[in-house]
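Student: build the 3D model from these lines:
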Amino acid sequence: MEYFDVFDKDLTKLDKVMERGTSLNKGEFHKVVQIWIKNSNKYLIQQRNKREDRVPYQWALTSGAVLQGEEPLDSIIRETKEEIGLELQKDEIKNISTYFVKHHKASFIMYVYFVEKDVKIEGLVIDKEEVKELKYSSVREIKQMIRRDEFWNYPEQFEAPNYFKVLEKE
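Tutor: Model prediction:
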């Protein structure tokens, strides 16, 4: 079972731990990470391989929950290695934004990371339990996928006025 540290709206760690699948009280959050991997003006995205997802087999960024005692940057390095077999180094990753997200029953703090790297899909080894397929897509294509409900969407994040503008500056 996975456990996560719990934080308040000021990012203060509370004396509480949550177990995956349980709910938090109002005003409590756990940390989640995701990464935009850019190569030649396109972004590496993955098709999720979980039938139990709200919308099964949606496309998404590489992402995951920050485990108890773990820092967000260490978490995105771990998740990227576990899900798609890509090893990243701390000094090549940039934190581009942080959002508070309420998604169905979950409340979390999303740390959004960015790396520009020449990554060949053929050289990656995916976790077939979590990932069905990888591909590169442009921001325009990802926005279209969001509108068609084909891309995992957190409205507080992807629909924020400057979200993609920040990404396009990188």
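Student: alpha carbons only for contacts and neighbour counts from here, please
Tutor: Noted.
Student: how about the strands of this structure, start to end?
Tutor: Along the chain, counting by DSSP state E, strands occupy 3-7, 13-19, 30-39, 42-48, 59-60, 62-65, 94-103, 106-116, 131-137.
Student: now the ones you listed in JSON lines, with distance to residue 83 and mean neighbour count?
Tutor: Formatted as JSON lines, the entries for those read as follows, by distance: least, CA to CA, whole Å; neighbours: other CA atoms under 10 Å:
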{"stretch": "strand 3-7", "distance to residue 83": "19", "mean neighbour count": "19"}
{"stretch": "strand 13-19", "distance to residue 83": "21", "mean neighbour count": "13"}
{"stretch": "strand 30-39", "distance to residue 83": "12", "mean neighbour count": "23"}
{"stretch": "strand 42-48", "distance to residue 83": "9", "mean neighbour count": "22"}
{"stretch": "strand 59-60", "distance to residue 83": "12", "mean neighbour count": "24"}
{"stretch": "strand 62-65", "distance to residue 83": "7", "mean neighbour count": "22"}
{"stretch": "strand 94-103", "distance to residue 83": "19", "mean neighbour count": "15"}
{"stretch": "strand 106-116", "distance to residue 83": "16", "mean neighbour count": "20"}
{"stretch": "strand 131-137", "distance to residue 83": "7", "mean neighbour count": "17"}
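Student: I have a second one here; can you model it like the first so I can compare?
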Amino acid sequence: MKLTTLCYIEKDDKYLMIHRIKKKHDVNKDKWIGIGGKFERGESPEDCILRETKEETGLTLTSYRLRGVLTFMYNDDDAEMEYIFLYTADGFTGELADCNEGTLEWVPKTEIDSLNLWEGDRIFHRLLDEEAPFFSLKLRYQDDLLKEAALDGKPLELLDLLDENGEPSGQVRERTLVHLNGDWHRTSHVWVVRRRGDGGHDLLLQKRSRGKDSFGGCYDISSAGHIPAGQDYLESALRELKEELGIAAEPEDLRLVGVHDGRYEGEFHGRIFKNHEKSHVFAYEKPVEIEKLKLQKEEVESVKWMRIEDVLAAVKAHDPGYCLFEDEIEMLSEVLA
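Tutor: Purely as a prediction, here's the structure:
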């Protein structure tokens, strides 16, 4: 286990970063990171970052602050585990010197996301940009793949990014960043369906909790959710149905209706929201009594039955109380007919 520091020096809305290309045996090889290094005996975090900055850049920091602590775990190797004191700095003196760790470059903040970064670095860069209060971020990797992330002790949701064929690409990303960038990802949709006496169908709609990060208070699919990295559509659909509505379904209870590609762009709570999802759409047609459902309060405010024709009409009329895809409801209607 190591104690280290990491600092992002700021000037003209740019960060000074190192492209780690000079060392052969370097866990950070070919990646772009900030300035920093390991503690020496007797050093405080401030002693360490002042010394490392001087050694790596030739600069002397005059204004800096501690922003958070990172727990970095790599391949379950205790020797590669680090507790990293994360700083930003906005004051310095001196002239930039050559660095034996890699190539130094002032990178515009708007271009950082396009660089070859550790995936978890994208999480703390967002926190830095948002001026988040002091934070603790845990990041666990298997080789280059981020396997676990937790912010202030709370797990963060990691999603598989999809390739041009709609299959997992081998890269994962934290959910908030997925919706900031509009990355293509997977979701499962389950429609709870009730057949009427006249041969038509009703849909069970859930009203999203008002505290949701998007579409709070809107009527939505009976049960839906992002698919955690490494899981599959059916597994996720069954889990979400149980968690959100208390329905314990078996795999054979869900009928695959089809695959839907959905897109949306908007803004919620002052934050950009871009959604591009590939969804497996399922129908659950066993009897359901609303009174016996166990709603997940954090996700679902209430539920109601509604004629599929009326749902489609509301969506076509762009009723703001509904956050549904028109073509998905049409697909469902055709299959149920």
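Student: where does the TM-score land?
Tutor: The TM-score (TM-score structural alignment, normalised by the length of the first structure) is 0.86; 166 aligned residues with a CA RMSD of 2.3 Å.
Student: need the strands of the first structure in CSV with distance to residue 152 of the first structure, can you?
Tutor: What follows is those, written out as CSV (distance: least, CA to CA, whole Å):
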stretch, distance to residue 152 of the first structure
strand 3-7, 22
strand 13-19, 23
strand 30-39, 12
strand 42-48, 9
strand 59-60, 5
strand 62-65, 11
strand 94-103, 11
strand 106-116, 14
strand 131-137, 13
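Student: out of the ones you listed, which gets nearest to residue 71 of the first structure?
Tutor: Each of these was scored for nearness to residue 71 of the first structure using CA to CA, and the closest is strand 30-39 (9.1 Å).
Student: around the aligned partner of residue 89 of the first structure in the second structure, how many other residues sit close by?
Tutor: The equivalent of residue 89 of the first structure in the second structure is residue 250 (alignment by TM-score structural alignment). The local packing of residue 250 of the second structure (other CA atoms under 10 Å) involves 10 other residues.
Student: residue 84 of the first structure too?
Tutor: As a burial measure, the neighbour count of residue 84 of the first structure was computed by other CA under 10 Å and equals 21.
Student: could I get the contacting residues of it?
Tutor: For residue 84 of the first structure, the set of contacting residues under the criterion of CA atoms under 8 Å, 6 or more residues apart in numbering consists of 62, 124, 125, 126, 127, 131.
Student: from residue 125 of the first structure, how far off is it?
Tutor: Distance, residue 84 of the first structure to residue 125 of the first structure, by CA to CA, to the nearest Å: 6 Å.
Student: now do residue 30 of the first structure
Tutor: Residue 30 of the first structure sits 28 Å away from residue 125 of the first structure when distances are taken as CA to CA.
Student: coming back round to it: so which of the strands of the first structure is nearest residue 165 of the first structure?
Tutor: Closest to residue 165 of the first structure of the strands of the first structure is strand 94-103 (CA to CA; 11.1 Å).
Student: mean deviation of that closest one from the second structure?
Tutor: Superposing on the second structure places strand 94-103 of the first structure at an average distance of 1.3 Å from its equivalents, by mean CA distance after the TM-score superposition for the first structure.
Student: tilt between that strand and strand 106-116?
Tutor: Strand 94-103 of the first structure runs at 160 degrees relative to strand 106-116, counting by axes from the mean of the first three to the mean of the last three CA atoms, to 10 degrees.
Student: I'd like to know which elements strand 94-103 of the first structure is packed against.
Tutor: In terms of contacts (3 or more CA pairs under 8 Å, 6 or more residues apart in numbering; DSSP states H and E), strand 94-103 of the first structure is packed against strand 106-116, helix 155-158.
Student: output these as TSV; include the columns distance to residue 48 of the first structure.
Tutor: Putting those into TSV (distance: least, CA to CA, whole Å) gives the following:
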stretch	distance to residue 48 of the first structure
strand 106-116	18
helix 155-158	18
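Student: leaving out chain neighbours, which residue sits closest to residue 75 of the first structure?
Tutor: What sits nearest to residue 75 of the first structure in space, not counting adjacent residues and going by CA to CA, 6 or more residues apart in numbering, is residue 66, at 5.4 Å.
Student: what does the one you found align to in the second structure?
Tutor: When the second structure is aligned by TM-score structural alignment, residue 66 of the first structure is paired with residue 227.
Student: quick one: neighbours of its match, just the number.
Tutor: The burial metric for residue 227 of the second structure, expressed as a neighbour count using other CA under 10 Å, is 24.
Student: now do the one 10 residues further on
Tutor: If you count neighbours by other CA under 10 Å, residue 237 of the second structure ends up with 26.
Student: what's it aligned with over in the first structure?
Tutor: Residue 237 of the second structure maps onto residue 76 in the first structure when the alignment is built from TM-score structural alignment.
Student: nearest residue to that match other than its sequence neighbours?
Tutor: Counting by CA to CA, 6+ apart, the nearest residue to residue 76 of the first structure once its immediate chain neighbours are dropped is residue 33, at 5.9 Å.
Student: and that neighbour, what pairs with it in the second structure?
Tutor: Aligning on TM-score structural alignment places residue 33 of the first structure opposite residue 188 in the second structure.
Student: same deal with residue 120 of the first structure?
Tutor: If you follow residue 120 of the first structure across to the second structure using TM-score structural alignment, you land on residue 289.
Student: do residue 19 of the first structure as well
Tutor: Aligning on TM-score structural alignment places residue 19 of the first structure opposite residue 174 in the second structure.
Student: show me what contacts that match?
Tutor: Listed by CA under 8 Å, 6+ apart, the contact partners of residue 174 of the second structure are 123, 156, 157, 158, 159.
Student: state the distance from it to residue 147 of the second structure.
Tutor: Computed as CA to CA, the residue 174 of the second structure to residue 147 of the second structure distance reads 10 Å.
Student: overlap of the contact sets of these two?
Tutor: With contacts defined as CA under 8 Å, 6+ apart, the residues shared by residue 174 of the second structure and residue 147 are residue 158.
Student: residue in the first structure paired with residue 204 of the second structure?
Tutor: Looking across to the first structure (by TM-score structural alignment), residue 204 of the second structure lines up with residue 44.
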